[in-house]
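Undergrad: Could you look at this predicted model? Sequence included:
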Amino acid sequence: MGAAAPAEAAPNGVDIVLDGADDPAWRALLSPADPETCVREAILAALAGAGHAAARTEVSVTLAEDAAVRELNREWRGKDKPTNILSFPMVQLAPGDSLGPLLGDLVLARETLEREATVERKTALDHFRHLLVHGTLHLAGFDHETDEEAERMEALEIEILRGLGISDPYAETVE
């Protein structure tokens, strides 16, 4: 996966540690965009949208292959398959709770992300940023276990993504 990029303190105090951004397959998938910039923009937008614009916290992001994510998914969730993103909060929060100094970890699976983007007729970059927003909201205490939670989280994602110039990922596509 490569060495992790050191955390860089943003003006609002959000540190992001990114591992795997130097992977040629990830760089090719997200080209011509810069993975570090995309990760920072999506996470900061998600935190601001969740009411944490002045957050002082750290998020670790790992860009991985399906095999690594499958192993984590099996170990931590009992599901023996890869998934697009895994969120590992440092502390279980509820929406609106104060964030601690370490928010948690996000792990993305490249092949799954790429496959989903193709099937859903989205750019890989837009899907990448959507998954980062989605995962960050999980770290901040949002979930989609109930219909009410799902509606709230989806509406927030749509609003945040609109601010990033990304269309509603939940809209039905017309063929």
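TA: Yep, that arrived. Numbers count the residues shown, from 1 in each chain.
Undergrad: Going by C-alpha atoms from here, please, whenever you check contacts or count neighbours.
TA: Noted.
Undergrad: what about the most centrally placed residue in the chain, which helix or strand?
TA: The centre of the chain sits closest to Leu132, judged by C-alpha atoms, centre = their mean, with a distance of 1.7 Å. Secondary structure assignment for Leu132, by DSSP states H and E: helix 124-139.
Undergrad: Which strands or helices does that helix pack on?
TA: Judged by 3 or more C-alpha pairs under 8 Å, 6 or more residues apart in numbering; DSSP states H and E, helix 124-139 is in contact with helix 24-30, helix 35-49, strand 85-89, strand 104-109, helix 110-119, helix 147-163.
Undergrad: Now do the third one: distance to the chain's middle.
TA: Averaging C-alpha coordinates over strand 85-89 and over its chain gives two centres that are 8 Å apart (C-alpha atoms, centre = their mean, to the nearest Å).
Undergrad: In terms of secondary structure, what does it contact?
TA: Here strand 85-89 touches helix 66-77, strand 104-109, helix 124-139, going by 3+ C-alpha pairs under 8 Å, 6+ apart.
Undergrad: For Met153, find the nearest of these.
TA: Closest to Met153 of these, according to C-alpha to C-alpha: helix 124-139, at 7.8 Å.
Undergrad: Outside of that closest one itself, list whatever touches it.
TA: The contact list for helix 124-139 (C-alpha atoms under 8 Å, 6 or more residues apart in numbering) reads 29-30, 33, 38-39, 42-43, 45-47, 50, 84-90, 92-93, 103-106, 113-114, 117-118, 143, 153, 157, 160-161, 166, 169.
Undergrad: Against that first model, consider the following:
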Amino acid sequence: MTMGTAGPEALEIIVEVEAGDWEATIPGVADLVTAAARRALRQALAVDADALPDGEGEVSILLSDNAAVRVLNHQYRGKDKPTNVLSFPMLDEDGEGDDFELPEGMERPPYLLGDIILAYETLMTEAAEQGKPVANHLTHLVIHGVLHLLGYDHIEDAEAETMERLETAILADMGIADPYRDGAGPTREDPQSEETPH
């Protein structure tokens, strides 16, 4: 539900469970994912007020499984294996969508920030291996995915440090420990594990 005309509250966050035992494992998973995405948007906008275009927008977060994520990872990144999270940004590098002239009297439709898809089995395995609560790991990966949609990346060391600092600050505000403290986290295990497809 769209709540305003600018900023993170004007962004509709659509959460869909496609596959995996998400709802049984994490009661209220859609609310948790929505809250994590909304918090990431708010704090990213506090750092860069122009991170989102004006007007109403949408972001889609799909909770899926290894099989679906493996197909997408292979199709878009040439890696025939599942990964924890994939982000598909829809805005160009300037934070703008398709800019076209609307006929007089017609309202501009919501812009599409992008899509995020998460793999249930990979997330569960990582949480267990890293000794993290599943809900905390999911929260982190949603925040990580949203930041990718806003143009953050971790290919270069300096970019990774900036992204990790923002992720850590957002998580700390939510009462979640630094996921990178032991050298773990989505950007440290496999630097290309959840690179944004283009």
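TA: In hand now; what should we look at? Fair warning: this is a prediction, and the values are worked out from it, not measured in the lab.
Undergrad: quick one: the helix holding Leu132 of structure 1 to structure 2 mean distance?
TA: Compared with structure 2 after fitting, helix 124-139 of structure 1 deviates on average by 0.2 Å (mean C-alpha distance after the TM-score superposition for structure 1).
Undergrad: so that helix matches what in structure 2?
TA: Helix 124-139 of structure 1 lines up with residues 134-149 of structure 2 when matched by TM-score structural alignment.
Undergrad: Distance from the chain centre to that stretch, please.
TA: How far stretch 134-149 of structure 2 lies from its chain's middle: 6 Å, per C-alpha atoms, centre = their mean.
Undergrad: quick one on the thing from earlier: minimum distance to Glu58 of structure 1: which of the helices and strands packed on strand 85-89 of structure 1 has it?
TA: Between Glu58 of structure 1 and those, the shortest separation by C-alpha to C-alpha is 7.2 Å, and it involves strand 104-109.
Undergrad: returning to that earlier point: need the helices and strands packed on helix 124-139 of structure 1 in a markdown table with mean neighbour count, can you?
TA: Output for those, formatted as a markdown table (neighbours: other C-alpha atoms under 10 Å):
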| stretch | mean neighbour count |
| --- | --- |
| helix 24-30 | 15 |
| helix 35-49 | 19 |
| strand 85-89 | 21 |
| strand 104-109 | 23 |
| helix 110-119 | 17 |
| helix 147-163 | 16 |
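Undergrad: could I get the ones you listed as a markdown table with distance to Arg74 of structure 1?
TA: Output for those, formatted as a markdown table (distance: least, C-alpha to C-alpha, whole Å):
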| stretch | distance to Arg74 of structure 1 |
| --- | --- |
| helix 24-30 | 23 |
| helix 35-49 | 25 |
| strand 85-89 | 11 |
| strand 104-109 | 14 |
| helix 110-119 | 16 |
| helix 147-163 | 24 |
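Undergrad: what's the closest of these to Glu58 of structure 1?
TA: Glu58 of structure 1 lies closest to strand 104-109 among those, at 7.2 Å (C-alpha to C-alpha).
Undergrad: with structure 2 superposed, average distance for that closest one?
TA: Strand 104-109 of structure 1 sits 0.2 Å off on average (mean C-alpha distance after the TM-score superposition for structure 1).
Undergrad: which residues sit against that strand?
TA: The contact list for strand 104-109 of structure 1 (C-alpha under 8 Å, 6+ apart) reads 58-66, 68-69, 82-91, 132, 135-136, 139.
Undergrad: So how do I select the buried members of those residues in ChimeraX?
TA: Per 16 or more other C-alpha atoms under 10 Å, the buried members of these correspond to this ChimeraX selection:
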select :58,59,60,61,62,63,64,65,66,68,69,82,83,84,85,86,87,88,89,90,132,135,136,139
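Undergrad: need the contact list for Thr34 of structure 2.
TA: 13-15.
Undergrad: For those, which ones persist in structure 1?
TA: When you map the contacts of Thr34 of structure 2 onto structure 1 and apply both residues aligned by TM-score structural alignment, their matches' C-alpha atoms under 8 Å, the shared contacts are Ile13.
Undergrad: Out of the contacts of Thr34 of structure 2, who's the most crowded?
TA: When neighbours are taken as other C-alpha atoms under 10 Å, the top entry among those is Ile13 (23 neighbours).
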